[in-house]
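Student: This is the structure alone, sequence omitted:
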């Protein structure tokens, strides 16, 4: 049934734990898994939030070919992939994917050479630039190889207040004039062709603003987002208009992330959105005011010892996420509901103690389910994802790591 726009399972949290416990009963733990039915509901919610704009699927947040293939080109609202490395884009092209946008600049000549090989085969790969130095490097490589690189310009979308930088430090291009100057530099090159513009408002997309027990922080973040959103949207829109006025036309304008659809889609210049984390719904996406997701991915570790009545020590589990160090980067115990880490120990590489004093009768050998703080980074710890559907494992899908790839 549905309640307040969210799926409400007929099972209780306890039954949910028992369901996953039964599904994973014969598996060697630790193991990572994705619940396909839950993930599909998250994808459906993304489509509704996009309000008609196409969505470019972010590979960094997925890192599994089977799942990328499940959604790539399967719906009118899913269009192309956003990659995080030229080498990754070249590999995905070899695997049959096309319409690939690399969201981060790279100076790795060998990786760029791999892109050239795919361009010669007719694949559509667009690289990201934000500096004349990058443009000149690409131009030299292209001319030496009798090729033409397609590029997009990365516009900085952070906001500044006295004493506060609200956003991520990505691009040095902070004004429409900066964008125009780089576009003219590109226009003067024979080996580089401008295709698009990207403006990622990480301060809106990547910060939770409805965290329980953090009322003042939530209020401040909401006000900062409300102030920053229109400002950066105008910066992106003005950049596009300035390029048009100069006779420079773009094939696409990309914006947003899983957490900023409601803001980004109000920018009339944006032709496509980007999302990936919303598929798996990691812990860092639990508390947004404008939308809610269902946890679709997790990992299970097995209880190996019980030092106290309410402490269950699991084998493995120490899988922290990147970013500023802190508790919100640690994996969180998920099921059985009410499990929690011990702050002085946290999640360890070889063992993770969990405090639990609930209705489930946990024993040595039982699983404890965790959720990773981020989405695709979970795949860097496991060779495969167990894909679950209709109460059973329907596929053992290799991750990038399982296929022998580590791009950064």
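Tutor: Alright, I've got the coordinates. These figures come from a predicted structure and were not determined experimentally.
Student: Only C-alpha atoms from now on, for both contacts and neighbour counts.
Tutor: OK.
Student: which element is residue 57 on?
Tutor: Element membership of residue 57 [criterion: DSSP states H and E] is strand 55-58.
Student: so where do the helices sit in the protein?
Tutor: Taking DSSP state H, the helices of the chain run over residues 13-23, 36-50, 65-71, 86-94, 109-120, 132-144, 176-187, 202-205, 215-245, 261-264, 277-280.
Student: Summarise which helices and strands the third one is packed against.
Tutor: Spelled out, it's helix 65-71. Contacting helix 65-71 under the criterion 3 or more Cα pairs under 8 Å, 6 or more residues apart in numbering; DSSP states H and E are the following elements: strand 392-398.
Student: Please enumerate residues in contact with the strand it packs on?
Tutor: By Cα atoms under 8 Å, 6 or more residues apart in numbering, the list of residues contacting strand 392-398 from outside reads 23, 64-66, 383-388.
Student: surely residue 274 meets residue 57?
Tutor: Yes - using Cα atoms under 8 Å, residue 274 is in contact with residue 57, at 5.9 Å.
Student: and for those two, which residues touch both?
Tutor: In contact with both residue 274 and residue 57: residue 82, using Cα under 8 Å, 6+ apart.
Student: Among the helices of the chain, show me which one is buried the most.
Tutor: helix 277-280 (a mean of 28; mean count of other Cα atoms under 10 Å).
Student: who does that one touch, helix- and strand-wise?
Tutor: Going by 3+ Cα pairs under 8 Å, 6+ apart, helix 277-280 lies up against helix 36-50.
Student: Included below, for side-by-side comparison, is a second structure:
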């Protein structure tokens, strides 16, 4: 692995050096060879179940298009209504499911005013109040709104709820009650269900130095999948008496095989598994290839064994901790310091590799999360083999902050 990282360092630096113009930093690069390999591996793991591309984990329209052009991928899982509207207008996809409930009245007003957008975008709900918000922005129900139910997929174990704190819908009766409200309410169509088992899809389970914890995580995953299989079947049977659904979405990059194996599930979601950020290391079931990097230059050598790079502090969301910090990746043999971590304007790095780095040399990092990296840039440079072959504009580059 260390030799691979050093080879990557030379490959990235060679591509930057061969570029006809100097490139500003932080320099975002996506390795298309790794991206395509990861896409193929995801499709293989999904076993023929279609993969809906999670746009939140990419945030670069050209990369979303690239994934959708691959065999086994169909549709987008968006994160805001405004984003979904823009992707539909740009022709990126004509099948977009918004993964989270929305109370964005401005965006919802645009949705209910557009028969085309309303026919291609599905809203997520888990409360009658979400339907009320939609009705509050329209004067007519002539344009039907597509709706999916977000059903809790957490593990109930030893009196605890293990998993994302998302939907209040857990019991079959509660799911069925809201489903009836959607079906009976003019101007809405119930077309799908989502059950996102984040405690399975998004938690590493083979972490070096954490043998006992990883064993517990694997056990919780097994329990969760078994419990969720029964819960999905019960919910699906109840909903089947009420209406016919178009889709049942589940899973994430870390669980496409396991989630797709459930006979109730008709599609799985994935996005992070295409770029492979730091938080997606150390899964026992798969070993993808990191595909997204950002490079920053060495600007100081404070003393022997330490170099300081300009910037680097691109920290991920979530519970604050070291796992949210970017990883100094290439060359291998660098580490953040415990007192300064990753800074907004400078980041000191220690380790054996520091001795070989000079002023102006690039150090390449991996972000802890996938799409969040591209909130910090207007474009991503595309690497194929050992050359930068083009650029892709990010959401931010298009003038959007969804």
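Tutor: That came through fine. Note that this is a predicted model, so its numbers are computed, not measured.
Student: now the helices of structure 1 as CSV including distance to residue 154 of structure 1?
Tutor: As requested, the helices of structure 1 are exported to CSV (distance: least, Cα to Cα, whole Å):
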stretch, distance to residue 154 of structure 1
helix 13-23, 42
helix 36-50, 22
helix 65-71, 24
helix 86-94, 15
helix 109-120, 18
helix 132-144, 12
helix 176-187, 8
helix 202-205, 13
helix 215-245, 10
helix 261-264, 16
helix 277-280, 21
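Student: Looking at these, spot the one closest to residue 163 of structure 1.
Tutor: helix 215-245 (13.8 Å; Cα to Cα).
Student: Can you give me the separation between residue 135 of structure 2 and residue 109 of structure 2?
Tutor: 10 Å (Cα to Cα, to the nearest Å).
Student: Now for the most centrally placed residue in structure 1: which residues touch it?
Tutor: Most central in structure 1 under Cα atoms, centre = their mean is residue 61, positioned 3.3 Å from the mean C-alpha point. With contact taken as Cα under 8 Å, 6+ apart, residue 61 of structure 1 is in contact with 276-277, 374-377.
Student: Spatially nearest residue to it, not counting backbone neighbours?
Tutor: Nearest residue to residue 61 of structure 1, sequence neighbours excluded (Cα to Cα, 6 or more residues apart in numbering): residue 376, at 3.8 Å.
Student: Now do the same for the residue nearest to the centre of structure 1: its match in structure 2.
Tutor: With TM-score structural alignment as the matching criterion, the partner of residue 61 of structure 1 in structure 2 is residue 57.
Student: Also residue 149 of structure 1?
Tutor: Alignment note: residue 149 of structure 1 maps to residue 145 in structure 2; criterion TM-score structural alignment.
Student: any idea how far that match lies from residue 278 of structure 2?
Tutor: Residue 145 of structure 2 is 38 Å from residue 278 of structure 2, by Cα to Cα.
Student: Next: residue 353 of structure 2.
Tutor: Taking Cα to Cα, one finds residue 353 of structure 2 at 20 Å from residue 278 of structure 2.
Student: got it, and residue 24 of structure 2?
Tutor: From residue 24 of structure 2 over to residue 278 of structure 2 (counting by Cα to Cα), the distance is 24 Å.
Student: Show me which of these two is the more surrounded one.
Tutor: Ranked by neighbour count (other Cα atoms under 10 Å), residue 24 of structure 2 and residue 278 place residue 278 first, with 21 against 10.
Student: Show me what the more buried one aligns to in structure 1.
Tutor: So, by TM-score structural alignment, residue 278 of structure 2 is matched to residue 283.
Student: who touches the nearest residue to its match once chain neighbours are set aside in this structure?
Tutor: In this structure, residue 283 of structure 1 finds its nearest non-sequential neighbour in residue 373, 4.6 Å apart by Cα to Cα, 6+ apart. Contacts for residue 373 of structure 1 (Cα under 8 Å, 6+ apart) come out as 282-284, 320-321, 328-332.
Student: do the same with residue 72 of structure 2
Tutor: 43, 48-51.
Student: distance of the equivalent of it over in structure 1 from residue 43 of structure 1?
Tutor: In structure 1, the residue matched to residue 72 of structure 2 (TM-score structural alignment) is residue 77. In this view, residue 77 of structure 1 and residue 43 of structure 1 are 10 Å apart by Cα to Cα.
Student: Over to residue 147 of structure 1?
Tutor: Taken as Cα to Cα, the span from residue 147 of structure 1 to residue 43 of structure 1 is 37 Å.
Student: what's the answer for residue 94 of structure 1, then?
Tutor: 26 Å.
Student: I figured residue 265 of structure 2 hits residue 245, correct?
Tutor: No - the criterion here is Cα under 8 Å, and residue 265 of structure 2 misses it with residue 245 at 11.2 Å.
Student: Which one's more surrounded, the two?
Tutor: Per other Cα under 10 Å, whichever of residue 265 of structure 2 and residue 245 has more neighbours is residue 265, with 22 against 15.
Student: Report the buried residues of the lengthiest strand in structure 1.
Tutor: In structure 1, with assignment by DSSP state E, the single longest strand is strand 297-308. For strand 297-308 of structure 1, the neighbour count (16 or more other Cα atoms under 10 Å) marks 297-306 as buried.
Student: Need those residues in JSON lines (columns: distance to residue 166 of structure 1).
Tutor: Formatted as JSON lines, the buried residues of strand 297-308 of structure 1 follow (distance: Cα to Cα, whole Å):
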{"residue": "297", "distance to residue 166 of structure 1": "30"}
{"residue": "298", "distance to residue 166 of structure 1": "31"}
{"residue": "299", "distance to residue 166 of structure 1": "33"}
{"residue": "300", "distance to residue 166 of structure 1": "36"}
{"residue": "301", "distance to residue 166 of structure 1": "37"}
{"residue": "302", "distance to residue 166 of structure 1": "41"}
{"residue": "303", "distance to residue 166 of structure 1": "42"}
{"residue": "304", "distance to residue 166 of structure 1": "44"}
{"residue": "305", "distance to residue 166 of structure 1": "45"}
{"residue": "306", "distance to residue 166 of structure 1": "45"}
